[in-house]
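[1] Sharing a sequence plus its predicted fold:
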Amino acid sequence: MKAIAHTTYGPPSVLRLEDMPQPVPGSGEVLIRVHAAGVDPGVWHLTAGMPYLIRAMGFGLRAPKDRVRGQDLAGRVEAVGPDVTRFRPGDEVYGTCDGSYAEYACAKEDNIAHKPANLTFEQAAAVPVSAVTALQAVRDAGRLRAGQRVLVIGAGGGTGHFAVQLAKAFGAHVTGVCSTAKADLVRSVGADEVIDYTREDPTDGTRRYDLVLDTAGNRPLSRLRRALTPRGTLVIIGGENGGKWIGGNDRQLRALLMSPFSGQRLRGLAVMNLHHSDLEVLTEFIEAGSVTPVIDRSYPLADVPEAVDHLMKGHVRGKIVVQM
């Protein structure tokens, strides 16, 4: 089968299209014929091996432990391994696995769900990592309640545009922060107000919010807290700035340490393991029309390096996907 793989850490150019053996599903695993796969910042971090914390977490100290990249996927079940009870060959599914940039991939049964009936494979592949991250930020870390005011920073990006839609679905008044080029997109997914950060500082303290979701990863904690009500909640999602050792995670660590001494709830969020129960919640929202993935552009499998490079330039509206 064809797959995108690499043997060394580095820029997107280290990713190569190769012929590799088709995987065989083990116990509790499903073999999926991949039709589309999503592109998210985690792919870039695992390709580059940066920050170094990633390598220490078991992904390979000197070289990538798993050669094939990709996490999000959507496709059809080709075969099931022993002890699989929720799926059978022919089922249309979506979710995550290690190595989705390939014609075939094995996923754990617990990490996939039946594909929403109203989405194409391409649309479904854009959902798992980004939308589950947004769901956990809004529902779990943010504890959002109907009627609250929410500020989503980075509202035009992969996680951000899902966060806007989910916060609206939970009954909040949502303000989205984005660049001029993404303002129309943020309005189209349901934001009540849009702040263009090139013209206005959303954290100048003139407006306060019950929940601030920061998906952009570059504002100091002190500024983010100015946008919160005295008992408000800040959720920091990921982070693309910072040093080579822990990257943008330093803000999450500082938020965790500071929170017990503040009336405000300061939280960091990194989705390490996606479970099918969250996907099933998203499926309900998607099939009800409350959540719809926005796709910036699609790339063929051979052009994954270009897709990752485009993502990291920061101009993507919604999500990028790869079609097989």
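    That came through fine. All figures in this text were calculated on a predicted structure; none of them were measured in a lab.

[2] Please make it C-alpha for all contacts and neighbour counts, starting now.
    Fine.

[3] Would you map the strands across the stretch 51-200 of the chain?
    For the stretch 51-200 of the chain, strands defined by DSSP state E, counting those that start in this stretch occupy the ranges 72-80, 92-96, 104-108, 112-114, 149-153, 173-178, 193-196.

[4] Tabulate the ones you listed (a markdown table), appending distance to Arg267.
    Output for the strands of the stretch 51-200 of the chain, formatted as a markdown table (distance: least, CA to CA, whole Å):
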| stretch | distance to Arg267 |
| --- | --- |
| strand 72-80 | 25 |
| strand 92-96 | 24 |
| strand 104-108 | 29 |
| strand 112-114 | 27 |
| strand 149-153 | 15 |
| strand 173-178 | 19 |
| strand 193-196 | 23 |
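
[5] May I ask you to confirm that Thr292 is in contact with Thr283?
    No. Between Thr292 and Thr283 there is no contact, the gap being 10.2 Å when judged by CA atoms under 8 Å.

[6] and Phe162, how many neighbours?
    26 (other CA atoms under 10 Å).

[7] Excluding chain neighbours, what is closest to it?
    Excluding its sequence neighbours, the residue lying closest to Phe162 (CA to CA, 6 or more residues apart in numbering) is Ala131, at 5.6 Å.

[8] Tell me who's in contact with that neighbour.
    Contact analysis of Ala131 by CA atoms under 8 Å, 6 or more residues apart in numbering lists Gly158, Thr159, Phe162, Ala163, Leu282.

[9] Ok, Gly238 next?
    Counting by CA under 8 Å, 6+ apart, Gly238 has contacts Thr215, Gly217, Gly248, Asn249, Gly268, Leu269, Ala270.

[10] Just give the number of residues close to the fifth one.
    Which is Gly268. Taking other CA under 10 Å as the criterion, the count of residues near Gly268 is 22.

[11] show me what contacts it?
    By CA under 8 Å, 6+ apart, the contact set of Gly268 is Val235, Ile236, Ile237, Gly238, Arg251, Gln252, Leu253, Ala255, Leu256.

[12] Surely Arg145 is in contact with Ala169?
    No. The pair Arg145 / Ala169 is not scored as a contact, 10.5 Å apart, by CA under 8 Å.

[13] ok, and here's another one to check against it:
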Amino acid sequence: MKAVLQEQFGPPDILRLKEVDRPEAGAGQVLVRVHAAALNPYDWHMMRGDPYAARLMGGMGLTRPKHRVAGIDAAGVVEAVGAGVEGLRPGTPVLGFCAGAFAEYACAEAELLVPKPERLSFEQAAATPMAAVTALRGIRTVGRVRAGQRVLVNGAGGGVGTFAVQIAAGLDAEVTGVCSAGSTEMVRSLGATHVIDHHREDFTERHARYDVILDNVGNLPLGRLRRALTPTGVLVANGGGSPGRVFGAIGSTLRLVAVNTVARHSLRPIIPATPSGPAHEDLLAVTALIDAGQVTPMVGRTYPLADTTEAMRHLEEGHSRGKTVITVH
């Protein structure tokens, strides 16, 4: 089968499309014929081996990538199931976390897959797992957004942001989206009451105050973000604000926790959606929102599998609208 390999750490040019053996589903696993896969910041961190602290923690490998085949978000059709798998059978369309998603076939733990909503294309389904679960946790689990609250989503035009705006609006919050000029109409169409072009205006300089801020960008100091909160407001930090290649978002999270011990506001990091963490219930919650018509994945650019390197370059530019998706079958 064809697969995109990452056999060393480095820039997108290290990715190679090669022929490799098709994986086999072990006990508790599912083999998926991949139709589409999505790119996440997680993928370029795994590609670059960045930050270095994550290598020591065992999440990405010490001297070379832990997973030889790149990618994690996938949608496709069940090809085969391993021993002990229940609820999924060959021919079932699915979405979820598949280590090695940038390939014609990929294996996943059964609990990291859920049936694909019928209303979604495979490209939309692939755009869902990591971004939607992260947004759900940020808005509903960590931010505990309630009806009538004023919620600001920084980075509203990106993968997590587009889901977060829809989830918060579905909870009857008054949503303000911060994004680039090219995304303002899209963000407004997703349910944002107010949209701010970050190139023209700094939302922390406004008089408006927010009950919950979900920061997907990390481009502003904590002090300025806190200035935009109500006295009892909550700041939810989704990585970002990397203080360097050594600690990256790990350092940002530790700093957030330290400041939280003395701040009057509540400063909370999101527990990231990753293939190694529990996600089944969150995936089911997200697909329930999709089935109910409350959430629709936003796909920006699509690339064929052979152009994954170019897709990764686009992702690293940091100006993606919605999700960048790889089409496979």
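    Structure received. Predicted model, so just to flag it, every value in this text is computed and none were measured.

[14] Assuming the best superposition, what's their TM-score?
    Comparison of the two superposed chains (TM-score structural alignment, normalised by the length of the first structure) gives a TM-score of 0.97, and 324 aligned residues with a CA RMSD of 1.1 Å.

[15] Which residue ranges of the stretch 151-300 of the first structure form helices?
    Assigned by DSSP state H, counting those that start in this stretch, the stretch 151-300 of the first structure shows helices spanning 158-169, 183-188, 221-226, 249-258, 276-287.

[16] which of those is buried the deepest?
    Among these, helix 158-169 has the highest mean neighbour count (mean count of other CA atoms under 10 Å), at a mean of 27.

[17] mean offset of that one relative to the second structure (after superposition)
    Superposing on the second structure places helix 158-169 of the first structure at an average distance of 0.5 Å from its equivalents, by mean CA distance after the TM-score superposition for the first structure.

[18] Next, the angle helix 276-287 makes with that helix.
    70 degrees (axes from the mean of the first three to the mean of the last three CA atoms, to 10 degrees).

[19] how far does helix 158-169 of the first structure sit from the chain's center?
    11 Å (CA atoms, centre = their mean, to the nearest Å).

[20] And it, what does it pack against?
    helix 128-135, strand 149-153, strand 173-178 (3 or more CA pairs under 8 Å, 6 or more residues apart in numbering; DSSP states H and E).

[21] May I have the distance across stretch 313-324 of the first structure, first residue to last?
    With CA to CA, to the nearest Å as the measure, stretch 313-324 of the first structure spans 24 Å from end to end.

[22] what does that stretch rub up against?
    34-40, 101-103, 122, 125-126, 156-161, 182, 185, 293-301, 304, 307, 310-311.

[23] rerun at 7 Å
    34-39, 103, 122, 125-126, 156-158, 161, 182, 294-301 (CA atoms under 7 Å, 6 or more residues apart in numbering).

[24] List just the nearest of the contacts of Ala131 of the first structure to Asp204 of the first structure.
    Ala163 (22.0 Å; CA to CA).

[25] you'd agree that closest one is up against Gln136?
    No. Contact criterion CA atoms under 7 Å: Ala163 of the first structure and Gln136 do not qualify, at 9.5 Å.

[26] For Ala37 of the first structure, which non-adjacent residue is closest in space?
    Closest to Ala37 of the first structure by CA to CA, 6+ apart is Leu73, at 4.2 Å.

[27] Burial check on the one you found, number of neighbours?
    37.

[28] just Ala288 of the first structure next, same as before
    11.

[29] and the residue most central in space within the second structure, how far is that from Arg227 of the second structure?
    Geometric centre of the second structure, nearest residue: Ala131, 2.7 Å, by CA atoms, centre = their mean. Between Ala131 of the second structure and Arg227 of the second structure the distance, using CA to CA, works out to 27 Å.

[30] can you check Ala249 of the second structure too?
    For Ala249 of the second structure, the distance to Arg227 of the second structure - CA to CA - is 22 Å.

[31] same check, this time on Val217 of the second structure
    17 Å.

[32] ditto for Val212 of the second structure
    12 Å.

[33] Now render the helices of the stretch 151-300 of the first structure as a markdown table, adding distance to Arg86 of the first structure.
    Formatted as a markdown table, those follow (distance: least, CA to CA, whole Å):
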| stretch | distance to Arg86 of the first structure |
| --- | --- |
| helix 158-169 | 27 |
| helix 183-188 | 36 |
| helix 221-226 | 43 |
| helix 249-258 | 36 |
| helix 276-287 | 11 |
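
[34] check contacts around the residue lying closest to Arg22 of the second structure once chain neighbours are set aside.
    Sequence neighbours aside, Met1 is the residue nearest to Arg22 of the second structure in space, at 5.8 Å (criterion: CA to CA, 6+ apart). For Met1 of the second structure, the contact set (CA under 7 Å, 6+ apart) comprises Glu19, Val20, Asp21, Arg22, Glu104.

[35] 6 Å instead?
    Glu19, Val20, Arg22 (CA atoms under 6 Å, 6 or more residues apart in numbering).

[36] Report the separation between it and Trp44 of the second structure.
    23 Å.

[37] What count of nearby residues applies to Lys2 of the first structure?
    17.

[38] Apart from its neighbours in sequence, what residue is nearest it?
    Leaving aside its sequence neighbours, Lys2 of the first structure sits nearest to Asp19 (CA to CA, 6+ apart; 4.8 Å).
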